[in-house]
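A.B. asks: All I have is the shape, not the residue letters:
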């Protein structure tokens, strides 16, 4: 086992010893109350199966047949989740065929950052994760279930489903993916048209035509953002069937994997002799495995918050130092847009998850002494699913990459590190995704240009006020201020400035999305400006230094000068009212700092707002 990975794992276990034990005690107590239908009164149980068929009623009354909850994020506005429309019946039929029962326990909301980007709804995006977790808990709260199937893919949805599932950690739980859409136009072409639109060289008609050729059918978007990072991490944590993450929707293989997931969860319940609840699968080693895979593939920076919150739901405390140390220990093995020109389908064709597992296991970068939904260890995840005469089977994955420009080896990686830097200094702490930068590191000292709104930046860009070397500061974008929206709409104008030869970077207490690319972006700055962070005192013209080699993020203004300055006051009212945002005031007030997961669900149990 790699010594750094082992050391990080051991310190997570040690710092979380009591909280993890408390969690295990909680889920064991929940288990001992079962079988749960047995503690329901006749009236309760009658309500619980009133709409079932006669056979299902008989099976549920007997208390010897498993009843599996289905929790789905289906809606037909969101391309990634549209395929889930037919899943409940497929899952129910597969489970009924083996003598058990499934009930649709509840739906959770699923919003799309791609639709809300740059619009008021984006201010609800991060908070929707906690709403999803709460909705999952409501769906599972009826004491009717022996296991669960979770249907979700995209940005906040999978972390929310994970947090909610872990609150019912005594239940065996399998996550069921739906797969990415087939490849559209190349991602580099999409980015080129976006930059041309930002410069006024093409109009809205040309931009929409380009976007529609990229996002063109049911399935997950094909770039390697948060949605596909979710799928990769969940599989590496052992909660997907091997090789099931990136099989396209509407294929025979996808359908058979869906049925197999349904059958598998019934094998893990407490009614048999292979009880494997999700709370036992998601332990410190599984969490570290997820971090390793995320960083070895240049995955989404959003997980520097999501995985912190997920770990907390399982009784573990992780922080950005853990991310940083793991990033320094693992090599970068993939080039998937925005960290390259390939998409997730190209990654699968090059060898995909099976080869990724094989490389990481072979180098001692993954813990193999873990539980998964398929049993002990990760060797089965080095195999890939296939159909032989219509029957689902798994065969050995490829021995080497079919495209070394997309999927490399540990011996010859694209970079020696995972491409995530943690920055610190008088401005606080932040993260920067360096895997997609043009240079290996960001070393920059430049005057600040300060904005308190992403739309102010757009106006300045159009006016030509940013045609210079500068570090753009966009503040009062943090969790407590306005819910921490993604600021991905800043990428095209800043990319244009970079292409003109100017040295530009971004510093913000907001998010920059899983599609963070070639522009250096120190994001998730904590403490956020709204909660007293030094960002609130930065003035246009101040020198800021960013250096990912030294980990420095400093405002080069004397302490005497800073003491004289008054912190700017946030004018966030326009971001807190309208489009339902006023209803989320209590959640915004409860959100922890970015390094603590930007989470409202554990605010009363020891988390502080900022580090």
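C.D. replies: Thanks, I have it. The structure presented is a predicted model; accordingly, all values stated were derived computationally and were not measured.
A.B. asks: CA only for contacts and neighbour counts going forward, please
C.D. replies: Will do.
A.B. asks: tell me the contacts of residue 258?
C.D. replies: 87, 90-91, 176-177 (C-alpha atoms under 8 Å, 6 or more residues apart in numbering).
A.B. asks: most surrounded residue in those?
C.D. replies: residue 177 (31 neighbours; other C-alpha atoms under 10 Å).
A.B. asks: okay but that one is in contact with residue 244, surely?
C.D. replies: Yes - contact between residue 177 and residue 244 holds when scored by C-alpha atoms under 8 Å: they sit 7.0 Å apart.
A.B. asks: If we go by neighbour counts, what in stretch 78-88 is buried?
C.D. replies: 78-84, 87-88 (16 or more other C-alpha atoms under 10 Å).
A.B. asks: Identify all contacting residues around it.
C.D. replies: By C-alpha under 8 Å, 6+ apart, stretch 78-88 touches 70, 72-76, 104, 110-112, 151-154, 178-181, 217-221, 249-250, 258.
A.B. asks: what's the answer for stretch 428-441, then?
C.D. replies: Contacts for stretch 428-441 (C-alpha under 8 Å, 6+ apart): 298, 301, 332, 338-340, 415, 418-424, 442, 516-527, 533-534, 547-549, 553.
A.B. asks: where do the helices sit along the stretch 201-350 of the chain?
C.D. replies: For the stretch 201-350 of the chain, applying DSSP state H, counting those that start in this stretch gives helices covering 204-214, 226-236, 252-266, 278-281, 284-296, 303-313, 320-329, 344-350.
A.B. asks: Any chance of JSON lines for those, columns distance to residue 399?
C.D. replies: Formatted as JSON lines, those follow (distance: least, C-alpha to C-alpha, whole Å):
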{"stretch": "helix 204-214", "distance to residue 399": "31"}
{"stretch": "helix 226-236", "distance to residue 399": "19"}
{"stretch": "helix 252-266", "distance to residue 399": "22"}
{"stretch": "helix 278-281", "distance to residue 399": "28"}
{"stretch": "helix 284-296", "distance to residue 399": "19"}
{"stretch": "helix 303-313", "distance to residue 399": "30"}
{"stretch": "helix 320-329", "distance to residue 399": "23"}
{"stretch": "helix 344-350", "distance to residue 399": "11"}
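A.B. asks: Take this one as well and set it beside the first:
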């Protein structure tokens, strides 16, 4: 199948734009490969330190001829998605030994849950945790005693942070190992209704708590299609997962088999063998374009508009939000998974899942078919699905048809002809909107602004009954430099109530919305942010704002906007407490949302 011309054109533009940064990166990776791991060059004392606790693996490590696998883990048992990783190191060591190698836990990285910190001070550390994770993983691998690595992570900032670190050590092969989704519980639609009823004062906290516990009830990833599950999709589309690994449940025979195969596969791809396939070869410009296509075709999380840019830059690849928008314009939306529909990721997987979707997009010329992956050359490998047979783990051809077209549709008959994300520009700056969950009648909102400096003020105004008509809620001073760019997902229930009353409602913010952004149109990641003097700092109560996802525009209908002074706000309350005082260096260094909101260069 011939590549779609837009796919080819955008890819060529990215390659050209990235030439000055990609080539030096690849040169550094080549130099690191030639130098190789330092294990054999360490002093006797250094080697003794590295192998002291390795038990029966000491002799293999000292000889230095067997592959040594570094394990980077984001395990903690406060995150349901990461609790299953507790068992993984033993499984990985066992598999490495069976393959003639060794495995060591190189280090752990922090992993926070945005679901816990929504609306709380801790959310202001969430985005920065991605770069902390990249730094921590790099420290773990800096001992330079490993021939390959596996990365254990699932959730929102964890996978992007691990990918950034993997690219810093891009001369090593790496396999990313997920834990899998929890079993389906209370439906996401019922959970959302209960949250709205609580926000409206119709039910008490006891009823809300019961609903939440019924939804989040066991080990594994939350089952809605937010940032965590979007991460898992990306790792398959970009070739860092084993095929079909993303949505296999935790703690079963198949999950254990995939985990152990991941260790074997990572070692087999090292420079010690004949199939050397480092991360720097897998994550090229084509792989990132494939990831963007997957993001749009699934209606994935808006957080990845920031994370993919930051991940790409770690490998010298420069992405622009315009790339996302142009690819969205030609990518059919093939999935309806909550909040874009009623199904969860378990239903999606059962209907055919990522294997079916990748096959459809390949057939439509909307994916680069010849990328390198941990499964070998060619994305066709990812149309297969794992099976446990008497002889062990094998891959067979996946579903050729969708088993439920209310959840998963063929490319010839999609849910909509364009993807789930829209770039917006205008007198208010540059923003993005997740449109896949927003009904068409809400794609264009023009209404007077109510301007707030934080989400608590919005909640107070709602409780006071101040929203009585159409409104564009503007929440500013929420960008990365101001306070770490928290998600404002806790505003979703009350904005949904206003919309349900028949009002035209939109949110505009220089902060983030949850990866589970829902039915209220939200122009987010507004850049430049207010603290940088962006136009959002000059909007006033009563200004008419037009949020137009059809035309891709975001405008303040005020002729004197450019001559107004910038609003200011006391941000001191966001700079201390819950560890925030330790992150001043991040707030002072971080770049704009359009360049990934990262501390690693703008």
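C.D. replies: Great, that's in hand. All of these numbers come straight from a predicted model, not from anything done at the bench.
A.B. asks: re the thing from before, okay, and which of the buried residues of stretch 78-88 of the first structure map to helices?
C.D. replies: Judged by DSSP state H, the subset of the buried residues of stretch 78-88 of the first structure located in helices is 87-88.
A.B. asks: tell me which of the buried residues of stretch 78-88 of the first structure is nearest to residue 477 of the first structure?
C.D. replies: Residue 477 of the first structure lies nearest to residue 78 out of these, by C-alpha to C-alpha, at 25.4 Å.
A.B. asks: Can you state the residues of the second structure onto which stretch 92-111 of the first structure aligns?
C.D. replies: Aligned by TM-score structural alignment, stretch 92-111 of the first structure corresponds to residues 93-112 of the second structure.
A.B. asks: I misspoke; the intended subject was stretch 14-31 of the first structure.
C.D. replies: Residue span in the second structure matched to stretch 14-31 of the first structure, by TM-score structural alignment: 16-33.
A.B. asks: in the matching stretch, what counts as buried?
C.D. replies: For stretch 16-33 of the second structure, by 16+ other C-alpha under 10 Å, it's 18, 22, 25-26, 29, 33.
A.B. asks: and that stretch, how far from the first structure on average?
C.D. replies: Its aligned residues in the first structure lie a mean 0.7 Å from stretch 16-33 of the second structure after superposition (mean C-alpha distance after the TM-score superposition for the first structure).
A.B. asks: Now stretch 60-69 of the second structure: buried residues?
C.D. replies: Neighbour counts over stretch 60-69 of the second structure (16+ other C-alpha under 10 Å) mark 60-62, 64, 66-69 as buried.
A.B. asks: Go through these and flag which are in strands.
C.D. replies: Among the buried residues of stretch 60-69 of the second structure, the residues falling in strands (DSSP state E) are 68-69.
A.B. asks: Distance to residue 480 of the second structure for the buried residues of stretch 60-69 of the second structure - can I get that in JSON lines?
C.D. replies: Below are those laid out as JSON lines (distance: C-alpha to C-alpha, whole Å):
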{"residue": "60", "distance to residue 480 of the second structure": "47"}
{"residue": "61", "distance to residue 480 of the second structure": "44"}
{"residue": "62", "distance to residue 480 of the second structure": "46"}
{"residue": "64", "distance to residue 480 of the second structure": "45"}
{"residue": "66", "distance to residue 480 of the second structure": "45"}
{"residue": "67", "distance to residue 480 of the second structure": "41"}
{"residue": "68", "distance to residue 480 of the second structure": "38"}
{"residue": "69", "distance to residue 480 of the second structure": "36"}
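A.B. asks: Which pair of the buried residues of stretch 60-69 of the second structure spans the longest distance?
C.D. replies: Those two in the buried residues of stretch 60-69 of the second structure that are separated most widely, counting by C-alpha to C-alpha, are 62 and 69, at 14.3 Å.
A.B. asks: now the contacts of stretch 78-88 of the first structure: which count as buried?
C.D. replies: By 16+ other C-alpha under 10 Å, the contacts of stretch 78-88 of the first structure give 70, 72-75, 104, 110-112, 151-154, 178-181, 217-221, 249, 258 as buried.
A.B. asks: For the closest residue to residue 335 of the second structure other than its chain neighbours, give its distance to residue 345 of the second structure.
C.D. replies: Take residue 335 of the second structure and drop its neighbours on the chain: the residue closest to it by C-alpha to C-alpha, 6 or more residues apart in numbering is residue 408, 4.7 Å away. In this view, residue 408 of the second structure and residue 345 of the second structure are 11 Å apart by C-alpha to C-alpha, to the nearest Å.
A.B. asks: If you count surrounding residues, which of those two has more?
C.D. replies: In this view residue 408 of the second structure and residue 345 are compared by other C-alpha under 10 Å, and residue 408 has more residues nearby, 29 against 26.
A.B. asks: Identify the residues contacting the more buried one.
C.D. replies: 334-336, 348, 351-353, 357, 402.
A.B. asks: List the contacts of residue 314 of the second structure.
C.D. replies: Contacts of residue 314 of the second structure by C-alpha under 8 Å, 6+ apart are 164, 167-168.
A.B. asks: Measure how buried the residue nearest to residue 395 of the second structure when sequence neighbours are not counted is and give me the count.
C.D. replies: Once flanking residues are discounted, residue 395 of the second structure sits nearest to residue 386: 4.4 Å by C-alpha to C-alpha, 6+ apart. Close neighbours of residue 386 of the second structure, defined as other C-alpha under 10 Å, add up to 19.
A.B. asks: And the strands in the stretch 101-250 of the second structure?
C.D. replies: Using DSSP state E, counting those that start in this stretch, the strands found in the stretch 101-250 of the second structure span residues 102-108, 148-152, 174-177.
A.B. asks: Please identify the deepest-packed of those.
C.D. replies: Among those, the stretch with the highest mean neighbour count (mean count of other C-alpha atoms under 10 Å) is strand 174-177, at a mean of 30.
A.B. asks: That strand vs the first structure, mean deviation?
C.D. replies: Averaged out, strand 174-177 of the second structure is 0.4 Å away (mean C-alpha distance after the TM-score superposition for the first structure).
A.B. asks: Would you mind listing the outside residues contacting that strand?
C.D. replies: 148-153, 166, 235, 240-242, 245, 259, 262-263, 265-266, 278-279, 374.
A.B. asks: at 7 Å instead, please
C.D. replies: Outside strand 174-177 of the second structure, the residues that touch it by C-alpha atoms under 7 Å, 6 or more residues apart in numbering are 148-153, 240-241, 259, 262, 266, 278-279, 374.
A.B. asks: So residue 445 of the second structure: helix, strand or coil?
C.D. replies: Here residue 445 of the second structure takes the strand state, with states given by DSSP: H, G, I helix; E, B strand; the rest coil.
A.B. asks: Would you mind giving the strands of the stretch 101-250 of the second structure as TSV with distance to residue 467 of the second structure added?
C.D. replies: Shown next, in TSV, are the strands of the stretch 101-250 of the second structure (distance: least, C-alpha to C-alpha, whole Å):
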stretch	distance to residue 467 of the second structure
strand 102-108	46
strand 148-152	45
strand 174-177	46
